[in-house]
Each structure stands twice: as C-alpha cells, then as structure tokens.
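J.: Return a 3D structure for these sequence lines:
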Amino acid sequence: MEKQFSDLPESRQQQLMAFDRLLTIMDELREQCPWDRKQTMESLRHLTIEETYELSDAILNNDLQEIRKELGDVLLHIVFYAKIGSEEEGKDYTFDIKDVLHGICDKLVARHPHIYGDFVADTEEAVKQNWEKLKLKEGNKSVLSGVPASLPALVKAMRIQEKARGVGFDWDEKQQVWAKVEEELHEFKENFNIESADVIDQKEAEGEFGDLLFSLVNYSRFVDINPETALERTNKKFISRFQYLEEASKADGKSLSDMTLEEMDIYWNRAKALGV
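T.: I've put the predicted structure just below:
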C-alpha cells in the first residue's frame, strides 16, 4: 500500500512540495520560454557535463553552500531531460519523471537483496561482488560493459579495475601491486632511457607509459586513494603556486620571460613555505 501524502512526516511533505514546485516551473518554462522550449537532449548534453564538473569542484573545495547550488543545477537537468522525454510524440518509447524515479527505485531494490531479500552480505566487498553478478544476470554481456566509453581515461582506469575486482579478478596484497608498478617503471626506463639520444618508438613508449599509469591507479585503490581526486588536488596546488610566482615576481618588477628557472624556483619555494 502506498503512503498517503497526509500520512508523511512534515519534513517529507516539504521535500515533495519543493520537488513539485520544480516540476511546475519546468512545465511553465518549457511552454513559455523561447530558450527552454528550443532545447533538446543533445543541446543540453554538454551543459550537463559542465554542471557535473562544477559540482565536482565544489565537492573538492568542501564548499557546502556551493554544493547545494550545483546539486540544484544537476537536478534541473534531470527534470529537463525527463520533460523532453515525455514529449517525444511518435516515438516507440516515452517517459516522464515518474518513470525515471520508479526505474531507479526498482533497480535499487533489485540490487540490494541483502536489504530487500534474503541474500546475506555482511561486508562492503560482498555487496560489490553481488552487485556485479546481478548486473550480468540482468543482461550485461560483460562486467566492463557498464563503463562509459567517454569517461576520462584516469577515471575509466579506476572504474575498470573496480569492476574487475567485483568478480574477483584482482591482486591479493598491495605489495604485489607495488611490485608491478616497479616492474612497469623499470621497463619504461630500460626501453626509453631519458639519458639516451636515440629516437624512440613513440607508439611503443605511449603503450608502456600507459601500462605504468594503469599500475599506479591500481596501487592507489589498495591504499584508498582516488587517483582522479589526488591529481586534481595537485593540479590546483600547482596553479596556486604558479599564480603566486607570477604575482610576486611582477610585484618585484620582474617578468617571467626574462627570469631563469633558478630565479623562478625562489618564488616557488616561497609559495611552498607560505602553504600556498
């Protein structure tokens, strides 16, 4: 039996009313606003990707106010897609936000038999492994078929490894993984020695370097480091220090194009000392 609105706690009623307000505004904008009326799923796609990265930035900055704002933008896009999906006249299949919500609810219930069924899973690892098995039963041809082709390579590497681990294809100990990192690094150095002036096979070098990166991503999982997050934090740190270098040297009447690397290092080390 479905719950009646009046039987719900006040906080849930307020949440549903807020969602209803968004749906109502979306209906009005789609009908009355020239820009909103013109949009298609294809035209929204790149904007959705941008909004997702903005949410990612807010999360990395631990800015809760900005996270709330960006979540609203992402939610708007979800509602927008569902609205467009309900308008696809003449198509074999249409859907609205109700179908989207029931679809994810049904999937969550089906993928959590340890909560909604009689399957026993006492650990996070057991839940993950059963999740992948259930996906195969649902029709996935491969454990890796759920990895989007357009994912950035670093994120994709981690997701590939996580999914392979879900069916038991993984190293047992982190020491084994680190040995693989050292093996790949040794192979890269042996074949593409930077001290040698020999012309290298660029394609082969790229392949070996990819193997090295993949093994490092593998190791990161074993020490609970998200490689994408780690690299992005390093990117942000580099940007901050480099911008300090630019501003501080300019304040001293110097131009980067006229400075030596040693002179730049003075400002760089100063930035590190200041915690920039």
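
J.: use CA for all of it now, contacts and neighbours both
T.: OK.

J.: Quick check: the residue positioned nearest the centre of the chain vs residue 53, distance?
T.: In the chain, the C-alpha nearest the mean C-alpha coordinate belongs to residue 155, at 6.7 Å (CA atoms, centre = their mean). Separation of residue 155 from residue 53 (CA to CA, to the nearest Å) stands at 13 Å.

J.: And residue 135, by the same measure?
T.: 27 Å.

J.: the more surrounded of the two?
T.: residue 135 (17 against 13; other CA atoms under 10 Å).

J.: for comparison, sequence B:
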Amino acid sequence: MNSRKDQLKAFDRLLTIMDELREQCPWDRKQTLQSLRHLTIEETYELGDAILDNDLVEVKKELGDLLLHIVFYAKIGSETNDFDMADVANEICEKLINRHPHIYGDVEVNDEEDVKRNWENLKLKEGKKSVLEGVPKSLPSLVKASRIQDKVAGVGFDWEEPHQVFEKLKEELEELQHEVNVQDQDKIESEFGDVLFSMINYARFLNVNPEDALERTNKKFIKRFQYLEAKARENNKSLKDMTLSEMDVFWEEAKKL
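T.: Below you'll find the model as predicted:
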C-alpha cells in the first residue's frame, strides 16, 4: 500500500488537476453546487452498487468519482471565499474529535451502544433541537425510516427485546388486513406504511440492513427472471403466451442455480 507521503501527494495532484479543469475546461467551468448535486447522488448509488457486489475494483473507481465531487464542491466554495478543501477537512476533524470524547477526552464507554448514545447527546448539546434534524429530507423512504429508528434508539426511545418488535409487527399486519377488508384506500396506505416501518425496525433488532436485504432480493429476482426469459427464447416462446405453470418450471430451475 502507498505511504502517507504518497497518499498526500496523490491528493495534492487531484487538487491541482481540479484547479486546471476549473480554469480551462468549458464544462467544468460551468458547473455549480446545484448542477453537481444530482450527479453526486448518482455517484453515491454507483458506489453502493459496487459495495453490495463486493467488487473492490469498482469500489476504488467509484470512491475516486465521489472524491472528485467533494474536491469540486470545495473548489467552488473557495471561489466565493466561503470555504476551501482545508476548511472542509478541518471541520470534519474537529467534529470527530468532539464527538469521540472516549478517545480524545476522559469519557469511558463500555460498547458501541454507549458510543451511539453519546454521539446523539453531544449533537443536542451542540444546539440541535431534535435528534432527527440530521436525517436528510431527500433520503429514500426506506433508508430514512432506518435512520430515524437508529437515531431515536440512540437516546433510549426503543424496544427492549426483539420479540416485542415482532409482536408490534403482527399487530400492524392485523390492522392493515382490517382496512383491506373495509376497503378504505387512504387507511390501507397508512397501515401499509406502518407495516413497512415495523418491518424496518424489526430488521434493526435482527442486525439486518433492510436496504441491503431488499436489494439482495431485487438482484436475486432479476437473475431468476432473466433466466426465465432466456429459457423461453430457447424454446421459441413468448412469456405472454406461456401459462404460469409453464413459467414456474423454469423459475424452479433458476432457484437451484
């Protein structure tokens, strides 16, 4: 692996290239914080895909893309004298030091849960009125629910045992079924949301990341369905013309792969 000196040299090289591109490239010169935002989100999802695939070559590439965006934002900030790359780095350094008094102070912790509780309490002392202020509004709903539950658990608002969460999930399912029977669409949607929220909460107690679990199932389904499509083509058939029982034969084959 590269030495710290080589790492710093590489980062300095990136900063220099960013300066040159901002000055000389028409596209780079045109970009703003707002125009880069959607591209940054896309790059973040691409990194997430590479991590889920455990493709470390792609992880390295996508980290580079994301790092470029961070440097780009800092460059734009420096042009208006609001902040530069040093300010960005120092800001996170100070935050990490202040949020880890068990490392840089005299606070003692017993485990990871103590660390998380201290983290949320420190944020409130810094002036935040709610532990939920740090949950981005634009997060996808599934991820947002998971972050909300993590944060409130960090200040003690939580169930004690997994079986309690499971009982709550069953209760929400019963309420959903009741509204389905009544056929009140607005209440069905509301109760369905409660079921999903409870499922995500239960995942936390099982030490399962719900986003990763769902994406794993998405990938599994795509792989099996594409096998089904391929088999249909091999038999000169269209899925639209096949019965469910015919498709199920290939689907069961796909499950064994």
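
J.: Which secondary structure element is home to the residue nearest to the centre of structure 1?
T.: helix 153-166 (DSSP states H and E).

J.: quick revisit: mind listing what the residue nearest to the centre of structure 1 touches?
T.: By CA atoms under 8 Å, 6 or more residues apart in numbering, residue 155 of structure 1 lies in contact with 227-228.

J.: what do we get in structure 2 for it?
T.: In structure 2, the residue matched to residue 155 of structure 1 (TM-score structural alignment) is residue 143.

J.: Kindly report the same for residue 178 of structure 1.
T.: Per TM-score structural alignment, residue 178 of structure 1 is aligned with residue 166.

J.: and if you look at residue 112 of structure 1?
T.: Checking TM-score structural alignment: residue 112 of structure 1 goes with residue 100.

J.: Give me the neighbour count for the nearest residue to residue 51 of structure 1 once chain neighbours are set aside.
T.: For residue 51 of structure 1, ignoring the flanking residues on the chain, the nearest one in space by CA to CA, 6 or more residues apart in numbering is residue 74 at 6.3 Å. By the criterion of other CA under 10 Å, residue 74 of structure 1 has 19 neighbours.

J.: counterpart of residue 74 of structure 1 in structure 2?
T.: Counting by TM-score structural alignment, the partner of residue 74 of structure 1 is residue 66.

J.: ok, now how distant is that match from residue 101 of structure 2?
T.: 29 Å.

J.: For burial, what's the neighbour tally of residue 124 of structure 2?
T.: 14.

J.: and the match of residue 112 of structure 1, what is it in contact with?
T.: 115, 119.

J.: distance of it from residue 90 of structure 2?
T.: 15 Å.

J.: May I have the secondary structure class of the aligned residue in structure 1 for residue 219 of structure 2?
T.: Counting by TM-score structural alignment, residue 219 of structure 2 corresponds to residue 236 in structure 1. Here residue 236 of structure 1 is recorded as helix under DSSP: H, G, I helix; E, B strand; the rest coil.

J.: With residue 264 of structure 1 as the reference, measure out to residue 236 of structure 1.
T.: In terms of CA to CA, residue 236 of structure 1 sits 19 Å off from residue 264 of structure 1.

J.: neighbour-wise, which of these two wins?
T.: residue 264 (16 against 11).

J.: what's the nearest residue to that one if we skip its chain neighbours?
T.: Using CA to CA, 6+ apart and skipping the chain neighbours, the partner closest in space to residue 264 of structure 1 is residue 245 (7.0 Å).

J.: The helix holding residue 155 of structure 1: which residues count as buried?
T.: 156-166 (16 or more other CA atoms under 10 Å).

J.: And stretch 113-133 of structure 2, by the same measure?
T.: If you call a residue buried by 16+ other CA under 10 Å, then stretch 113-133 of structure 2 has these buried ones: 115-123, 131.

J.: Quick check: the two most widely separated of those?
T.: Largest separation among these by CA to CA: 115 and 131, giving 14.9 Å.

J.: Tell me where the stretch 51-200 of structure 1 has helices.
T.: Per DSSP state H, counting those that start in this stretch, the stretch 51-200 of structure 1 carries helices over the ranges 64-85, 97-111, 113-116, 124-137, 153-166, 174-191.

J.: hmm, who's touching the first one?
T.: Going back to what we said before, that points to helix 64-85 of structure 1. 22-23, 26-27, 40-41, 44, 48, 51-52, 54-55, 58-59, 94-97, 100.
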